[in-house]
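> Return a 3D structure for these sequence lines:
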Amino acid sequence: MARYLLHRLVVSVLVLIGISAVVFLLLHTVSASPGRIVLGQRASPQAVAAFNHDHGFDRSLIAQYLSYLGQLLHGDLGRSYTLNENVGTLLAQNSGRSAMLSAAGMLLALAVAVPLGILQAVRRNSIADRAATAASYVLYATPSFLLGLLLIAVFSQTLQIFPAEASQSHSPWVVFTDPRAMALPVITLACGSVTVFAQYQRSSALDQLGQDYIRVARAKGLPERLILLRHLLRNSSLPLITLVGTLVPTVLAGNLIVESLFNYPGLGLLFLNSLQREDYPLLLAYTLIGGFLTVAGSFLADILVAAADRRIELRK
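Next comes the predicted model:
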């Protein structure tokens, strides 16, 4: 167990270093001069050159990256070009709200997808199964921004049930303290995952329904509800844990659209604003978060699957 964890940790660190190197070089290759971004277009060439020299931006990209990597090892993500604040501080101020939005969307998607997938498997090829599958394909093909606009048009503009704008509270618990204002953003984010989860759960449940232990349970006369809850649900949900881990970065990407559409102050909106301002320290930090979530999600999924299924042995 310890050897496996150490191996995964080393691989994860190497992957993150590789991601940071590629993104750093790409951003600084295509970007304008940092001095020009900070001082503005009206600044003189002499002032821009002096700024770049004072901050080490006139050095080679390799030297700049090694310096940046040294800062990362000390927990320093750099300083925002345009906001003139520490990047770590900005991320800490916005990460809680984005994390809660992502968690709420993921939990809602799982709450809908898991029973729906099992229901489709139990009633395979029925009208309900085919209708749910057709609806899933339509939902999967609908872009998040279009779905969000449709929800706003129906539930905000027409029915006037929910507000069109998300809560502007800076509390990370706003999803729970102001559910009415956060309903549309959470639903929009959840719809991006519920289709994948439901179809994956359906396929897994169909595979488990053909196993001998299900036939034995039915032969013993156990109630169908007990068979579904005690046997089918647990075993068919194990592959879904891995899928959830791999989709964590996808939810982070979905936050970009949802937070921008509903004007929700989180990491996604911060990233979009930094992209418009060419604030590359913020862009690089956000990319590193995505890489970290990718590695951490996969790693955590392996641990959870092994904990849920004793037949799996963690080894290198």
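> Please make it C-alpha for all contacts and neighbour counts, starting now.
OK.
> pretty sure residue 113 contacts residue 191?
No: using C-alpha atoms under 8 Å as the test, residue 113 is too far from residue 191 to be in contact (9.9 Å).
> And the helix or strand where residue 101 lies, what's buried?
Secondary structure here is read from DSSP states H and E; on that basis residue 101 sits in helix 87-122. Applying a neighbour-count criterion of 16 or more other C-alpha atoms under 10 Å, the buried positions in helix 87-122 are 87-88, 90-91, 93-106, 108-110, 112-114, 116-122.
> Same check on stretch 134-148?
136, 139-140, 144-145, 147-148.
> Okay, and which of those residues map to helices?
136, 139-140, 144-145, 147-148 (DSSP state H).
> Can I take it that residue 311 is in a strand?
No: for residue 311, which was evaluated using DSSP: H, G, I helix; E, B strand; the rest coil, the result is coil, with no strand membership.
> from the buried residues of stretch 134-148, which single one is nearest residue 218?
The shortest gap between residue 218 and any of these belongs to residue 136, at 30.4 Å (C-alpha to C-alpha).
> how about the closest one, what does it touch?
With contacts defined as C-alpha atoms under 8 Å, 6 or more residues apart in numbering, residue 136 is in contact with residue 195.
> how close does it sit to residue 116?
Using C-alpha to C-alpha, to the nearest Å, one obtains 11 Å as the distance from residue 136 to residue 116.
> try residue 192
Separation of residue 192 from residue 116 (C-alpha to C-alpha) stands at 15 Å.
> quick one more, to check against the first:
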Amino acid sequence: MATLWYLVRRVAQAVLVIFLVTIVVFALLHALPGGPARGILGAQATAQQIATFNHEQGLDKPVVAQYFYYLRTLLHGDLGTSYTLNEPVSTLIVQRLPKTLVLTVLSAVLGLLLAIPLGMWQAVRRNKPFDYAITTLSFVAYATPVYFFGLILVLVFSQALRWFPSQAPQGDTLGQVLANPAGLVLPVVAGAASMVAVFSRYMRSATLENLAEDYVRTARAGGAGQRAILWRHVFRNSLTPVVAMLGYYIPVLFGGALVVEQLFNYPGMGLLFWSAAQSSDYPVLLGCVLVISVATVIGTLLADIAQRIIDPRVVAGKS
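Presented below is the predicted three-dimensional model:
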């Protein structure tokens, strides 16, 4: 019963946050200099053009009525129309979002597969040369901008060694992108670098905390070996804070994807957002912000549920 109540409460909180996100996005649209019409039509628009635009878009109605109309259109999947591409924003996002999800998921999986064993290994070899070396590399990787790290990857593995192409796979469909896995290697590695640096530190700290717990001393007293203690006992308990942080790291993944997609010309949402920013295509910009915000809320919710599955004591701590 406690678990069910916890899940209901978390879902209700997620719905409330998404509702607040729609308010923020709506406010951003109306915060454009000179209003939405001036921001979209440009500084050279005449008063008549602005009045006509406001009437066509319903912007001459009271703000509350505008918001509920905006909310109703969102519920019907209408995010507006791109002023540069002349296509529905929802169509553009549906085309680009799966590609960005593939890039971010692959980056996250690679990052975790490297960060988790590295963090545990550092904890076991605490204050030894290996621990100092990985810590130094982690700080360097975390401090290095994604764009600069991606350029290094291109110069070394594409220009010098010619192992991988410098441009990501192209195509309108996800199948066309996945048909060229070699082109995904450098973008995925660039997206995973900072994640390895961050999550290896979390895993190291969590492992050190668990190694000092009574159950570890009891297992050692019972004759359990180091490997058995690490993977049967410490590993699962150390994952709890890592899984919790994974949900909050989603905005960072999407932010990194924006840079990575622009650098490698990857046809995802990041490149769409970048192009829209260059042309002041506000409907596309706000649509991307809304989708990424909702994805962050959903990701945080899923991380909390996964944390609950890994450690049922989470319910008691958050009730």
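> Can you calculate the TM-score here?
After superposition, the two chains reach a TM-score of 0.91 (TM-score structural alignment, normalised by the length of the first structure), with 316 aligned residues with a C-alpha RMSD of 2.3 Å.
> quick one: which of the buried residues of stretch 134-148 of the first structure is nearest to residue 234 of the first structure?
Each of these was checked against residue 234 of the first structure using C-alpha to C-alpha; the closest is residue 136, at 23.1 Å.
> Over which residues of the second structure does stretch 93-109 of the first structure lie when aligned?
Under TM-score structural alignment, the counterpart of stretch 93-109 of the first structure in the second structure spans residues 95-111.
> Tell me which residues are up against stretch 162-169 of the first structure.
Surrounding stretch 162-169 of the first structure, the residues in contact under the criterion C-alpha under 8 Å, 6+ apart are 152, 155-157, 174, 178, 180-185, 262-265.
> doesn't residue 39 make contact with residue 32 of the second structure?
Yes: contact between residue 32 of the second structure and residue 39 holds when scored by C-alpha under 8 Å: they sit 5.7 Å apart.
> Compare those two (neighbour count), which wins?
residue 39 (18 against 14; other C-alpha atoms under 10 Å).
> so which strand or helix has the more buried one?
Element membership for residue 39 of the second structure, per DSSP H and E: helix 35-41.
> same deal with residue 284 of the first structure?
Going by DSSP H and E, residue 284 of the first structure is in helix 280-308.
> post-alignment, that helix versus the second structure, mean distance?
For helix 280-308 of the first structure, the mean distance to aligned residues of the second structure following superposition is 1.5 Å (mean C-alpha distance after the TM-score superposition for the first structure).
> residues in the second structure matched by that helix, start to end?
Counting by TM-score structural alignment, helix 280-308 of the first structure corresponds to residues 282-310.
> so how far is that stretch off the chain centroid?
How far stretch 282-310 of the second structure lies from its chain's middle: 8 Å, per C-alpha atoms, centre = their mean, to the nearest Å.
> Excluding chain neighbours, what is closest to residue 256 of the first structure?
Once flanking residues are discounted, residue 256 of the first structure sits nearest to residue 268: 4.1 Å by C-alpha to C-alpha, 6 or more residues apart in numbering.
> Give me the aligned partner of that neighbour over in the second structure.
Counting by TM-score structural alignment, the partner of residue 268 of the first structure is residue 270.
> For burial, what's the neighbour tally of its match?
The burial metric for residue 270 of the second structure, expressed as a neighbour count using other C-alpha under 10 Å, is 25.
> The one helix or strand it maps to vs the first structure, average offset?
Assigning secondary structure by DSSP H and E places residue 270 of the second structure in helix 269-278. On the superposed models, the aligned residues of the first structure are on average 1.0 Å from helix 269-278 of the second structure, with distances taken as mean C-alpha distance after the TM-score superposition for the first structure.
> show me where the stretch 101-250 of the first structure has helices.
Per DSSP state H, counting those that start in this stretch, the stretch 101-250 of the first structure carries helices over the ranges 127-141, 144-151, 174-177, 179-209, 212-219, 224-226, 233-261.
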